[in-house]
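*Asks:* Dropping a prediction and its sequence here:
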Amino acid sequence: MIRCFLPILALLLASSIAASAADGETQVLKWKDGKKACFLLGFDDSAPSQLKNVVPELEKRKIVGTFYLVTGNGVWAGTKAKWEEAAKSPYIVVANHTFTHKGVENAEGVEPELAKCNEVLYALHPERKQPYLMAWGKPGGVPWIVSKDEMKAALERNHLIERPPFAGPPINYKTQEATLAVVDQALAKGEMGYLVFHGVGGDWLVTPVEWFTALLDKLEQHRDELWITDCASWKKYTSERDTAEVKVVESNKNHIRLSLTDKMDPALYDEPLTLSTKVPGNWKSCSVTQGQTKTTAAIHDGVAQYAAVPGASDIVLQP
């Protein structure tokens, strides 16, 4: 008798909890567009093979990559014009890999390595308002004698965010299967996965082209589940998400007004967050207005999903 009653009680309790969600109740979703996981592709050292074998594939497939460029050595001098052209693509995001890739012997050596590289990278996008956040990758195989606190301060002065620790083929992943498994692991955990490459089909620390195109094929197969983005956008989204606060300012059958704030500097952290808001049951779709931006959101199971920027104007939803 008791065993029969318990499942019924659980169902009633679940129904009661679902029904108790108030109109206007809002969540900041873990990943952009409600995707299951996130994935980053990175490319080090301005390797010429990236221009030949990587850039065209990313553009063809509309997949974004972060390119950690060294902008003060001979390799850069020989390919500068090609990188200037590549940087015009929305799928090619440039990042700082220091000016010379020679490392530093003390904290005083850090600033010129970061600042000189930034100067070249900023020149690739004169249309953008400076400063803005870019990713930074510490060069490997060279001395890097500077404390964590000194490094953190230098990165902050130069508006750079540190990428995750290096992980990529052929150093960390010795086979195509092991490389592709990184995507499966990100999806299984619902977390961020990433791979960093040097040469692809040539140059140094070479990943075979076949491995790389197989990886892109796999990412395309899971595009509906993955937010494939650049390192700076990932950092901005997660930093905003983790400090975000949503408040219901007003809620009735005609409109819902919300405020969205976070603890980040809005001049640098401007990535739209994806929100989901419970709306009245008779709403079939809704307009979402924030300042001068107005979009339409579909409604599924009484919930509207849309994008909004923390620290901007209030968000207004209307049927």
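*Replies:* Perfect, I can see it now.

*Asks:* contacts, neighbours, all on C-alpha from now
*Replies:* Noted.

*Asks:* How many residues are close by residue 317?
*Replies:* 25 (other C-alpha atoms under 10 Å).

*Asks:* what's the helix or strand for it?
*Replies:* Assigned by DSSP states H and E, residue 317 belongs to strand 315-318.

*Asks:* And residue 120, by the same measure?
*Replies:* Following DSSP H and E, one finds residue 120 within helix 110-123.

*Asks:* could you point out which element follows that helix?
*Replies:* Downstream of helix 110-123 (by DSSP H and E), the next one is strand 134-136.

*Asks:* Could you tell me which other helices and strands that next one packs against?
*Replies:* The helices and strands touching strand 134-136, judged by 3 or more C-alpha pairs under 8 Å, 6 or more residues apart in numbering; DSSP states H and E, are strand 92-96, strand 160-162, helix 231-243.

*Asks:* now for the longest one, which elements pack on it?
*Replies:* Going back to what we said before, that points to helix 231-243. So helix 231-243, by 3+ C-alpha pairs under 8 Å, 6+ apart, packs with strand 134-136, strand 273-278.

*Asks:* quick check: longest helix of this protein.
*Replies:* Of all the segments of type helix in the chain, defined by DSSP state H, the longest one is helix 2-20.

*Asks:* next, the one to line up against it:
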Amino acid sequence: MAHRLLRDREAEGWESAEFPIVCETCLGPNPYLRMTRAEFDKECKICTRPFTVFRWRPGQDARCKKTEICQTCARAKNVCQTCVLDLDYQVPVQVRDHALGEEATRLPQSEVNREYYVQNLEKSIASGEFDAQNKNRARPSELLSQLQRSGPMYHRNKAKICSFFVKGCCNRGSECPFRHELPQEVYKDESLAKQNIKDRYHGVNDPVAAKMISRARGMPSLLDFPEDVTICTMYVGGIPEGGLVSEQDLLDHFYAFGEVKAIRKSEAKRCAFVTLATRAMAEEAARSHAQTGLHVKGHKLRLMWGRPRKEGGGG
């Protein structure tokens, strides 16, 4: 990187950002966060260009975190600059691309071709062409809906366990940046030991993603037809607050599959139960949403079969 310090920063188009592109998990739960900013401090681990590095501590018991890749590379894959997971679904790039049926793309290997590729990418982002192309991407599949994280996972920010404390010989006391506690269980997955940020970013040879995809293949589909043929009700979850999706909106959407006998919506639980007239209509609705998921008025909702009523009036 030393030879690059002699270059013209503006001519090279080096990144100078005011705030990082990070996920909620990496940012942490504290709204009053102290963050340092170092301009052109490190090379991006993907495109190797100097970029602005941000450092912060997500919580009192968390380890310090910093951005690892530049914002151009982060926008290209829609990933967090720190953990390199997808910003929308909090899953590895390989899992997202597998669920959407997209092929993995790699940056050119040579420095000249790589910088040319990144410069064209920056122009595309600045002109808005890149965002316009991404709007036409395939809608999320049911597999992606099953694997996505429902909320931030702050436990990922915890400091590592102090190995010297485990051996009983740590003399740092309260100043030790690692956790002073004994591991609860000994579990080692050798396949997860070989991880690198480039494979995670490009979506290839990612052991974490491979494990998630393998586990998902054994998961039952939420829209598999239930054995009880009397079930004609679909459960709709994740309805946004504020009346953004009304009962009439749900009626208009499901009416395309046949007669809707009843709709019961709960504002408190942000869900609804849609009962169709026949089982065949309900199966057609489930079949139509199996690949693309349920989207009403631009909002992504969760769809699954309703459960049979319990004897004695339970719903």
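*Replies:* That came through, no problem. Since the model is a prediction, treat every value here as computed from it, not as a measurement.

*Asks:* Do you know the score for how well these two fit?
*Replies:* Here the superposed chains carry a TM-score of 0.24, computed using TM-score structural alignment, normalised by the length of structure 2; 140 aligned residues with a C-alpha RMSD of 7.0 Å.

*Asks:* Can you check what angle separates the helix holding residue 120 of structure 1 from strand 92-96?
*Replies:* Orientation note: helix 110-123 of structure 1 sits at an angle of 160 degrees relative to strand 92-96 (axes from the mean of the first three to the mean of the last three C-alpha atoms, to 10 degrees).

*Asks:* If you count neighbours, what's buried in helix 110-123 of structure 1?
*Replies:* 110, 111, 113, 114, 115, 116, 117, 118, 120, 121, 122 (16 or more other C-alpha atoms under 10 Å).

*Asks:* Could you check how far the third one is from residue 289 of structure 1?
*Replies:* Distance, residue 113 of structure 1 to residue 289 of structure 1, using C-alpha to C-alpha, to the nearest Å: 43 Å.

*Asks:* buried residues in the strand holding residue 317 of structure 1?
*Replies:* Buried residues in strand 315-318 of structure 1 (16+ other C-alpha under 10 Å): 315, 316, 317, 318.

*Asks:* Just put the residues you listed in a markdown table and tack on distance to residue 151 of structure 1.
*Replies:* Output for these, formatted as a markdown table (distance: C-alpha to C-alpha, whole Å):
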| residue | distance to residue 151 of structure 1 |
| --- | --- |
| 315 | 38 |
| 316 | 42 |
| 317 | 44 |
| 318 | 47 |
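
*Asks:* quick check, nearest of those to residue 308 of structure 1?
*Replies:* residue 315 (7.5 Å; C-alpha to C-alpha).

*Asks:* for the closest one, what are its contacts?
*Replies:* 257, 258, 259, 260, 288, 289, 290, 291, 308 (C-alpha atoms under 8 Å, 6 or more residues apart in numbering).

*Asks:* circling back to that earlier point, ranking the helices and strands packed on strand 134-136 of structure 1 by burial, who's on top?
*Replies:* Mean neighbour count (mean count of other C-alpha atoms under 10 Å) peaks for strand 92-96 among those, with a mean of 26.

*Asks:* Quick one: list the elements packing against it.
*Replies:* By 3+ C-alpha pairs under 8 Å, 6+ apart, strand 92-96 of structure 1 packs against strand 65-69, helix 110-123, strand 134-136.

*Asks:* Show me what counts as buried in the helix or strand following the longest helix of structure 1.
*Replies:* Counting by DSSP H and E, the next helix or strand C-terminal to helix 2-20 of structure 1 is strand 26-28. Judged by neighbour count using 16+ other C-alpha under 10 Å, the buried positions of strand 26-28 of structure 1 are 26, 28.

*Asks:* Tell me the first helix or strand C-terminal of strand 26-28 of structure 1.
*Replies:* Next helix or strand after strand 26-28 of structure 1 toward the C-terminus (DSSP H and E): strand 37-44.

*Asks:* the inter-axis angle of that next one versus helix 231-243?
*Replies:* 140 degrees.
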